[in-house]
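Novice: can't give you the sequence, but here's the structure:
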């Protein structure tokens, strides 16, 4: 039993490390498509609880180490949760992709507006125009990449192990 918990935490740590390291490397200004890649994969492999925890921890780490604003949380957490939830409901990577696009691209972007008003102290009406296209674009790009990775990685034993471990 303890062995199973240790393996889950190890896989969680690996996903966190991948997200934290890859997101700033493959970043487009104002967009983090690698975060969406990891959200989709984590949601499908680990489920909504672990994926949400992963996204939250990654957001906190990026905020502390990289000086990223609170958008790191509003963008990723909802996408990771819905990616895991939709995967569990559909048993399909397309469900995870849809969850990420809805959660990050739409919900996350809309919730970023009030968060940035609190963070900056200004109520710039252009925040709506800035966040939704960027979040949606990053979520779509990252989700498509995750779908391609998923299709190619199905034969890898680590993918099969993670899927069975978190079921």
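Specialist: Arrived safely. Being a predicted model, the structure only gives us computed values, none of them experimental. Numbers count the residues shown, from 1 in each chain.

Novice: alpha carbons only for contacts and neighbour counts from here, please
Specialist: OK.

Novice: and the gap between residue 119 and residue 50?
Specialist: Look at residue 119 and residue 50: by CA to CA, to the nearest Å, they are 27 Å apart.

Novice: take a look at this one as well, against the first:
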């Protein structure tokens, strides 16, 4: 894509990241119709797939922003729960940071660390006093991992497929 006169490459990269953030958020909302109830939460493996791919392709902060936007919209339209925030945002951040460090697609498989460790930790801090910390941890860890592990694996294979088809080769996507 040829950049317009007077627009720096840095501005084009930022614009692409903002556009991709919106696209990832929209994809997560679109796929939110596919979910499975487990305990008090809904299991959304495709949200975690989006987090895993976004963390690799647009980085930790834009990936987290996409998860935040998707969580807000999903809650507003009734397809999400409050657990979308502690479940999605840390997952995208961990993937993005792991990818910055390793520069390998397997970083997408770290999404359950953000969701299952950091996200569950946040939920237990908030709900543990009401539910009992051990019960809250077990309940949410099981639900979050049931969603994030399949989502991260799907995201990993999606990244591999995108690379094999050379869709990401043209460097139109900042982190590709």
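Specialist: Thanks, I have the structure now. Remember, it's a predicted structure, so these values are computed and weren't measured experimentally.

Novice: follow-up on the earlier one: so for residue 119 and residue 50 of structure 1, which residue has more residues nearby?
Specialist: Higher neighbour count among residue 119 of structure 1 and residue 50: residue 50, with 21 against 12, using other CA atoms under 10 Å.

Novice: Report the contact partners of the more buried one.
Specialist: With contact taken as CA atoms under 8 Å, 6 or more residues apart in numbering, residue 50 of structure 1 is in contact with 12, 42-43.

Novice: same thing but 10 Å
Specialist: By CA atoms under 10 Å, 6 or more residues apart in numbering, the residues touching residue 50 of structure 1 are 8-9, 11-12, 42-43, 56, 80-81, 84, 166.

Novice: now structure 2: which of those match?
Specialist: Shared with structure 2 under both residues aligned by TM-score structural alignment, their matches' CA atoms under 10 Å, the contacts from the contacts of residue 50 of structure 1 are 8-9, 11-12, 42-43, 56, 80-81, 84.

Novice: filter these to the buried ones?
Specialist: When those are checked for burial by 16 or more other CA atoms under 10 Å, the buried set is 8, 11-12, 42-43, 56, 80-81, 84.

Novice: Considering these, which is situated nearest to residue 1 of structure 1?
Specialist: Nearest to residue 1 of structure 1 among those: residue 8, at 11.0 Å, using CA to CA.

Novice: what do we get in structure 2 for that closest one?
Specialist: Counting by TM-score structural alignment, residue 8 of structure 1 lines up with residue 17 in structure 2.
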